[in-house]
Every structure is written in structure tokens, then in C-alpha cells.
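Novice: sequence and predicted structure are below.
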Amino acid sequence: MSVVMMSVSEDEAEIRLDRWFRRHFPHLTQGALQKLCRTGQVRVDGKRAETATRLMPGQSVRVPPIPQAARPAPIVVAVNENDRRELERMVVYRDEQVIVLNKPAGLPVQGGPGISRHVDGMLDALRGELEHRPRLVHRLDRDTSGLLLLARTPGVAGKLAASFRTREVRKIYWAVVVGKPTPAEGVIDLPLAKLGIGPGSLTIAAGRDEEDAANARTEYMVRDAAARKLSWLELSPLTGRMHQLRVHCEALGTPILGDPKYGGPGAHLDGFDDRLHLHARQLELPHPAGGWLSVAAGLPPHMRETFKSLGFEAGALPAVRRS
């Protein structure tokens, strides 16, 4: 391999130089790249650069000869046709940068002990002709249904992850809970602490000074209620802690209907489907290509049935908005 000049793409805006090299030359170690930078063999727009240098679209990167022997063989993934059809049914929005799925309840987002089938393992089915497979940029609990955002390239994944970190993404969930919270709207501001490991290990912290307590805040509003037996809540997490909404609803004294981990016996009522009634209804986010994207997802079958039996009116599904 001889010296080549490579241009930074629009998709690679603000990526670090070392991450840019890992993307294009995954076999090159960090130590080897640092040596190439230190000796001036790697340059950006003709100037020496450090591994932490942020790149901008259109910049030219000088790539010195890099041994080919260490390159890994390309991975060819066989796509299951059933997975392809199932994922296509989940797609509620798709463009050149992002894909939005309406994940069914019960399907894990990622693998783990005893989990062999999950969304992440199926994403090659949505790759199409692109160089990269779609990437997850956030998570949903296995039992939670609703909107799951995917990035179609690594650069887009970085931009979307930054939007989640800076809380620019607004997430709206719908839940059916047992009881009716008082007051009917407000902010739940209760830190969470983890006890042990594994599913169901989160609980409300005893105090804000407790070791490992994590700040957690959730906006809530009662949208409708069936007497005081069951209520339809709209929830907007202002922080992104694991199981935050489920723990916060339980802390209000109104556990989510069908919650197997945090609800206790009071969350399981005769005559209602005994699955978690929590749905990621809407996402509003800055689109990686500019402007804003707003997407909503219809309720899963078990929540539609519960809404019908309680007389809750979800109304028409809002159309996708790109502005």
C-alpha cells in the first residue's frame, strides 16, 4: 500500500482522528496510530495531527502505508427472511439517515443470558445496499413496546447519541397504571439506586446522599381515568435511567398494570392482559440532516384492548412530521 489521501465525508463530521482510523482501518492498533501521528506520517490538511483531533467534512487525511496482513476477513451475515419481514412490518419511518421501528412488547432489544433472538441481531435485514448495518442509539425494556431509533451510519449514530446525552430528544410514553396519582400532574424527582445486579435490581434511593444514587426525574400527567381504579398516564423522562418510569410509577403508589418486576400483586388485575402496559408513544428529535423529526407509534394489541375496555380514546395517530 502506498500513501493515499482520503477525504472526510459529511457523515464523519467532528469524529476523532483515532475513531476515523478505526472505522476505515479496524486492524490498526491505537499504539501504532499514535506512533504514525507522532512521527508526522499521518497529517490532516497537510498539518501534523494528534489522535484526538476532531475532523470536519472535506478535510484531507494523509494515510501512510499500513500493513494489509492484519486486516480481518469481511463478515458475511446471512439474513433470515422471516426476520426481514418482521422488521419491515415494524418500520414506521425511514430516510437516508435514520430508521424508526415500533417494537412489539416481549421482543428484547439486545442479547443476554438465555436470549438468542433480539432486535440488534436482526438489523442486517435492514442494511440494504449500505456499507454499514443500522445501529441502535437507545434502548427499550424487553416488555416495553414502541419507538426504537436506529442510525443508518456510524456518523449519524454519533450525532443521535449526542442528542440523547444533551436531552434534546423528547420521549413520550403512555402507560396504564393501577390507581390514580395525586396530584394529577407533576414531576417525580426521586433518585434511583441499584441493589444487586440483573433485572429488577433498581429501587428508589433512600436519600440523595446515598452512595451510587442517580438523579432521576419524570414528568407525568393523567390523560384519563376509570374512576380511581385505573389511569392512563403520559410520561416524559427528563433523565434516562434504567427502568426509571416503572420505578417512578410504583413510587407514586400507582404501579404500571402488568409490571412483573416492580408492580407487586396489586399490578395484576383480573380481566386485563397481564403484560406490561408501557408504550414508547412519541419521539421528537433534531434530525441529523437538519430540522426536527417527530414520529408516533400505535399502541400494541394488549394496550388497545385495555383502552377499549376502559373507554380511553387514543385518537388518530399523529402523522410523521419533518421540519
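Specialist: Here it is on my side, so go on.
Novice: C-alpha only now, for contacts and for neighbours.
Specialist: OK.
Novice: show me where the stretch 51-200 of the chain has its strands.
Specialist: Per DSSP state E, counting those that start in this stretch, the stretch 51-200 of the chain carries strands over the ranges 60-63, 91-94, 98-103, 135-136, 145-151, 170-178, 185-189, 192-194.
Novice: please apply the same query to the stretch 201-323 of the chain.
Specialist: Ranges of strands within the stretch 201-323 of the chain are 202-204, 217-226, 230-237, 278-286, 292-296, 321-322, based on DSSP E, counting those that start in this stretch.
Novice: pretty sure residue 250 is touching residue 262, no?
Specialist: Yes. Using C-alpha atoms under 8 Å, residue 250 is in contact with residue 262, at 6.7 Å.
Novice: and for those two, which residues touch both?
Specialist: With contacts defined as C-alpha atoms under 8 Å, 6 or more residues apart in numbering, no residue is shared by residue 250 and residue 262.
Novice: what's the burial count for residue 17?
Specialist: 21 (other C-alpha atoms under 10 Å).
Novice: quick one on the thing from earlier: same list, the strands of the stretch 201-323 of the chain, but as JSON lines with distance to residue 153 and mean neighbour count please.
Specialist: Formatted as JSON lines, the strands of the stretch 201-323 of the chain follow (distance: least, C-alpha to C-alpha, whole Å; neighbours: other C-alpha atoms under 10 Å):
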{"stretch": "strand 202-204", "distance to residue 153": "33", "mean neighbour count": "20"}
{"stretch": "strand 217-226", "distance to residue 153": "31", "mean neighbour count": "19"}
{"stretch": "strand 230-237", "distance to residue 153": "27", "mean neighbour count": "22"}
{"stretch": "strand 278-286", "distance to residue 153": "16", "mean neighbour count": "22"}
{"stretch": "strand 292-296", "distance to residue 153": "18", "mean neighbour count": "18"}
{"stretch": "strand 321-322", "distance to residue 153": "20", "mean neighbour count": "12"}
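Novice: take this one as well and set it beside the first:
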Amino acid sequence: MNLFCNFRVFIRLNSHINSCVFSRCLSTGDVVFVPRKLPFRVPKETFSEGQDPFVRSTNKPQNNGNQESSDSNIFSYSNISTHDLKINDNLPDVGGIEENENTIYIQFDGTEKKNRKDAEKQKASELSPAKAAAMNVRDSLRSETVTSSKNTGFDSKGFKIYTDTVPDLKRVPPAKVTSILKSRIIYNEGEILAIDKPYGLPCHGGPGVVNNIEELLPRLARMLPGQQEDLTLHMVHRLDKETTGVMLFAKTEEMKLKLQAMFRNHVISKKYWVITVGVPEPNKGMLDIPMIEKEVEGKHRMSLKPDIGDVYKNLWQKKSRSFGTKAVSKFRVLDDNGTAALVEVQAVTGVKHQVRCHMAFGLGCPILGDHKYSHFNKIAPQKLPVEMLQRFRLRQAKVRTMPMHLHAHQIFLPEIYQGRNLSITTRLPQFFNKNLSYLKLKVS
């Protein structure tokens, strides 16, 4: 059969997906996601770029040979309903956004904090010698405290513990956390505010939650310079507690509704940088696999629910009547060392835990430190390869102390201000950068 002469089929056994595989055309390099263990056929017209929503070209030379099979029993894409598979192809691609004069670029690199420290040093030099000496003693005591706390990041056998590499904002007073948020403001113009969200701060309250962004917004609004006293900040979208990076807020109810509508219509482009355990194969592509919430060991989390079409609907579990929520993610590998990779993920849709679930169960490469999505049928600490443990000087018994490496690197708002685009980018957290150096992964 001609099919197997032109396609190589990869079945991700380690991802435990019982009904989804992807195929790559050896002649064109196109990647197609299809149901697993089901006979299938790709129509001839799909080899022309743009004819089929499943196919994404990788710019390889095209072969004009006949790809069509004559077997009438072979499964065809025409049997799959593509109603839930159409996406907004007008979004910027994963490869980057073209620079033009209509785009405003905002990049946060922490220079404001450094300038503030320089100002404090200059102010201290103008003080009396006695007071300056007292401040020097205070700074030396603080540095000794920090050094001693860093030295406690080892277990009894001399291996590292990574709990102290990220801040514990549970023990910080709300006023201090609000000051931290103010110092991490990236963009504050017009009716939009953007911050660089720190690690470990949830967006909403709940059992055991001491500080959360929603309750701190009134405090933050009062601390903004040059704003009205009755200013109200509105939360537009959410990031997980362990996720860092760009987060948007609106200063008016009208802007809030406008931004939320843009998120619902998948107009806003969101790019994440993650470190994965394992290297995705292929190194660039798109995942279009619906997701559904399920219960694992008494806890709720997201899982994949591939759409196998109306023809094979009886093959799915009869107890489950939901067809899942549409979830689309584009990805590309920025760098890898054979056992880990730095990956850029563009979340086309905005399903809960979409990036985490797609990377872990769709590609079989969970995010480093994501212990909730590292095992398909249980929730347990992540299992790291021996080489990664050696690079981190970490024992497998202490892997649970490793933080999650998921960073919202960039948000792109098209035509948000009088036809002009707005691109907001933020730096990687310190612990993220440090672990990149341990893994010898480079940011291009």
C-alpha cells in the first residue's frame, strides 16, 4: 500500500494516549495528528499547503508523486468533522512576530530595580559618616543572613534542595507583596497595566491561600503613581500559581470586556517558554487535541480527549458523554541537550493547564518541576533521568523540591491602540536562567 511508502507513523507509548498518533510525510515533512490504531488515508489534495486544517508545512521540498490509495476501506479525513478543528490562522506564528512601525515593543529586564539600588547608594554617600557606617553594618548583616540561608539548601548527604530557589510569598505580609508587584510593573499606559508575575503567587484565594493577586489589586491601585484615587484594577486572565511572566490588567470595565473578548476569540497571542524533561519530536509542530477535566487519586486535573470523529464514536468510553474542550498549541524547540529542551509554546486557545497537559501527555515531555502532570494515571513527584539529576546535583528523593519551569514570555495585542500593536516581553526568572546553565541550554 502506497501509504506506508510515504508516511512514517510515530506512536507515543510513553504518553499513554490510547487513541492519538501523529504522522509525518517523508516527502513533504507535513505533520498530521490523527486517531491512533485506526486505518487512515490522507487525500491527495492535502499535500497542497493550506488545503487541510490538520497539515502544517515544515518548508521541505514537495514531492509530486501520487499519494492516494485505492483501498476503499481505508479511513479518510472526510469522515472527521472539522467544525471543532478550525483555528485563527491570522495569528503570528511561533517563529516570531515581524517588526514594523505599527508595533510598540515593551521589554522588562529588571533595569529599574538596579537603578533604584544605585540611587540608594548615592543617597547613602551623602549621609553623615556615623549613619553611613551604621548602614554598612546593616547591609553586611543582611548579606550574612542571605548567605547562611543559601547554605541550608543541601540535604544531609550534600545534595541540593531547590525549595529556597523561589520566594515563599506565604510568609510575606500583604503590604510587602504589593510592593513586589509594584516593582515588577512592565507596562502602565492608558487603560492597560502589565506586571511580571512572581513565582508562587496565586491569582485567586482559596483554602490555605494567604496572599493572592485578586485581593491585592486594591492596594496596588492606590500605589500607582499619577492615578485617580478611585482607580479599580480588573483581572483580565489568569496564570497558575507556579507560572511566572506577563500578566495583564485593565483599569476600566470597558477595557476589561474588550481584552476578555480578544482572549475568547483567540486574537491575543501568548507565548510561553518551558524546560521539558525529554526532547519533543518533531522539534516544531502543532497539537490540536481536545482536553477534559478528570479525577486522578481524588484530585482534579486536565487530561486529553482526542476527537476520533462520529464514525468511531462507539469506540470511546460509553460512560463519558463529553467531547472535551478544543485546545490548540503550537511549539518549537529552541535548544536541547538530548535529555532536556528549551521549548517555546504558543497557546492558540486558553484552556486550563493547556500547555502543561499538551507537553506532558501530547508530546510525552512534561515540564520540569510539574509534578501534577508527570504521570498519566497518578500524581507523584517527577521522575528525572540520571543525567539531569547529576547536572542539578539532586537526588531523586528530593525531586519534589524542584519548581515548575513555565514562563509567560510574551503577550502580543494586535491593533489595541488606534491600529497599533502592543508586544510585551519579560525576562526569565533567576532560577529559570540558572537551571538553563546547569543543563547547558542557550536562549537564541
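Specialist: Everything's here; your move. If you're wondering where the values come from, they're calculated on a predicted model, not measured in any experiment.
Novice: superposed, what's their TM-score?
Specialist: Once superposed, chain against chain, the TM-score is 0.68 (TM-score structural alignment, normalised by the length of structure 1); 236 aligned residues with a C-alpha RMSD of 2.2 Å.
Novice: out of the strands of the stretch 201-323 of structure 1, flag the one nearest residue 126 of structure 1.
Specialist: Nearest to residue 126 of structure 1, of all the strands of the stretch 201-323 of structure 1, is strand 292-296, at 18.9 Å by C-alpha to C-alpha.
Novice: and that closest one, which stretch of structure 2?
Specialist: On structure 2, the counterpart of strand 292-296 of structure 1 by TM-score structural alignment is residues 421-425.
Novice: quick one: that stretch to structure 1 mean distance?
Specialist: In this overlay with structure 1, the average offset of stretch 421-425 of structure 2 from its partner residues is 0.7 Å by mean C-alpha distance after the TM-score superposition for structure 1.
Novice: what about the longest helix seen in structure 1, how far off from structure 2?
Specialist: Counting by DSSP state H, the longest helix found in structure 1 is helix 154-165. For helix 154-165 of structure 1, the mean deviation from structure 2 after alignment is 0.9 Å (mean C-alpha distance after the TM-score superposition for structure 1).
Novice: okay, that helix sits on what stretch of structure 2?
Specialist: With TM-score structural alignment applied, helix 154-165 of structure 1 matches the range 253-264 in structure 2.
Novice: list the contacts of the matching stretch.
Specialist: By C-alpha under 8 Å, 6+ apart, the residues outside stretch 253-264 of structure 2 that reach it are 191, 192, 234, 235, 236, 237, 249, 250, 268, 349, 350.
Novice: what about 6 Å?
Specialist: With contact meaning C-alpha atoms under 6 Å, 6 or more residues apart in numbering, stretch 253-264 of structure 2 is reached by 236, 250, 268.
Novice: and what of stretch 185-198 of structure 2?
Specialist: With C-alpha under 6 Å, 6+ apart as the test, stretch 185-198 of structure 2 has contacts from 108, 184, 244, 245, 246, 247, 248, 249, 250, 251.
Novice: just name the closest of the residues you listed to residue 215 of structure 2, please.
Specialist: Using C-alpha to C-alpha, the contacts of stretch 185-198 of structure 2 come closest to residue 215 of structure 2 at residue 249, 13.6 Å.
Novice: hmm, that closest one is touching residue 236, no?
Specialist: Yes. Between residue 249 of structure 2 and residue 236 a contact is recorded at 5.5 Å, counting by C-alpha atoms under 6 Å.
Novice: look at the two and report which has more neighbours.
Specialist: residue 249 (22 against 17).
Novice: give me the distance from stretch 222-229 of structure 1 to the chain's centre.
Specialist: Counting by C-alpha atoms, centre = their mean, to the nearest Å, stretch 222-229 of structure 1 is centred 30 Å from the centre of its parent chain.
Novice: which residues in structure 1 form helices?
Specialist: Remark: helices assigned in structure 1 by DSSP H are 17-24, 30-38, 81-90, 119-122, 154-165, 244-251, 301-310.
Novice: tell me the most buried of the ones you listed?
Specialist: Greatest average neighbour count among the helices of structure 1 goes to helix 244-251 (a mean of 22), per mean count of other C-alpha atoms under 10 Å.
Novice: which residues does that helix contact?
Specialist: By C-alpha under 6 Å, 6+ apart, helix 244-251 of structure 1 touches residue 255.
Novice: quick one: the equivalent of residue 437 of structure 2 over in structure 1 and residue 226 of structure 1, what's the gap?
Specialist: Residue pairing (TM-score structural alignment): residue 437 of structure 2 is matched to residue 308 of structure 1. For residue 308 of structure 1, the distance to residue 226 of structure 1 equals 12 Å [C-alpha to C-alpha, to the nearest Å].
Novice: as TSV, the strands of the stretch 201-323 of structure 1 with distance to residue 19 of structure 1 would be great.
Specialist: Converted to TSV, the strands of the stretch 201-323 of structure 1 look like this (distance: least, C-alpha to C-alpha, whole Å):
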stretch	distance to residue 19 of structure 1
strand 202-204	34
strand 217-226	33
strand 230-237	31
strand 278-286	23
strand 292-296	27
strand 321-322	30
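Novice: of those strands, which is nearest residue 119 of structure 1?
Specialist: Between residue 119 of structure 1 and those, the tightest spacing by C-alpha to C-alpha is seen for strand 278-286, at 15.9 Å.
Novice: by contact count, what packs against that closest one?
Specialist: Contacts defined by 3 or more C-alpha pairs under 6 Å, 6 or more residues apart in numbering; DSSP states H and E place strand 278-286 of structure 1 against strand 145-151, strand 170-178, strand 292-296.
Novice: could these go into TSV alongside distance to residue 130 of structure 1?
Specialist: Below are these laid out as TSV (distance: least, C-alpha to C-alpha, whole Å):
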stretch	distance to residue 130 of structure 1
strand 145-151	12
strand 170-178	28
strand 292-296	22
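Novice: please work out which of the ones you listed is packed deepest.
Specialist: Comparing those by mean neighbour count (mean count of other C-alpha under 10 Å), strand 145-151 comes out on top with a mean of 25.
Novice: which residues sit against that strand?
Specialist: Residues from elsewhere that reach strand 145-151 of structure 1 (C-alpha under 6 Å, 6+ apart): 98-105, 134-137, 157, 279-281.
Novice: ok, now with 7 Å
Specialist: 97-105, 134-138, 157, 278-282, 297, 300 (C-alpha atoms under 7 Å, 6 or more residues apart in numbering).
Novice: just to revisit the earlier point, let me have the strands of the stretch 51-200 of structure 1 in JSON lines, extended by distance to residue 209 of structure 1.
Specialist: Listed next are the strands of the stretch 51-200 of structure 1 as JSON lines, based on distance: least, C-alpha to C-alpha, whole Å:
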{"stretch": "strand 60-63", "distance to residue 209 of structure 1": "48"}
{"stretch": "strand 91-94", "distance to residue 209 of structure 1": "43"}
{"stretch": "strand 98-103", "distance to residue 209 of structure 1": "37"}
{"stretch": "strand 135-136", "distance to residue 209 of structure 1": "33"}
{"stretch": "strand 145-151", "distance to residue 209 of structure 1": "34"}
{"stretch": "strand 170-178", "distance to residue 209 of structure 1": "28"}
{"stretch": "strand 185-189", "distance to residue 209 of structure 1": "14"}
{"stretch": "strand 192-194", "distance to residue 209 of structure 1": "11"}
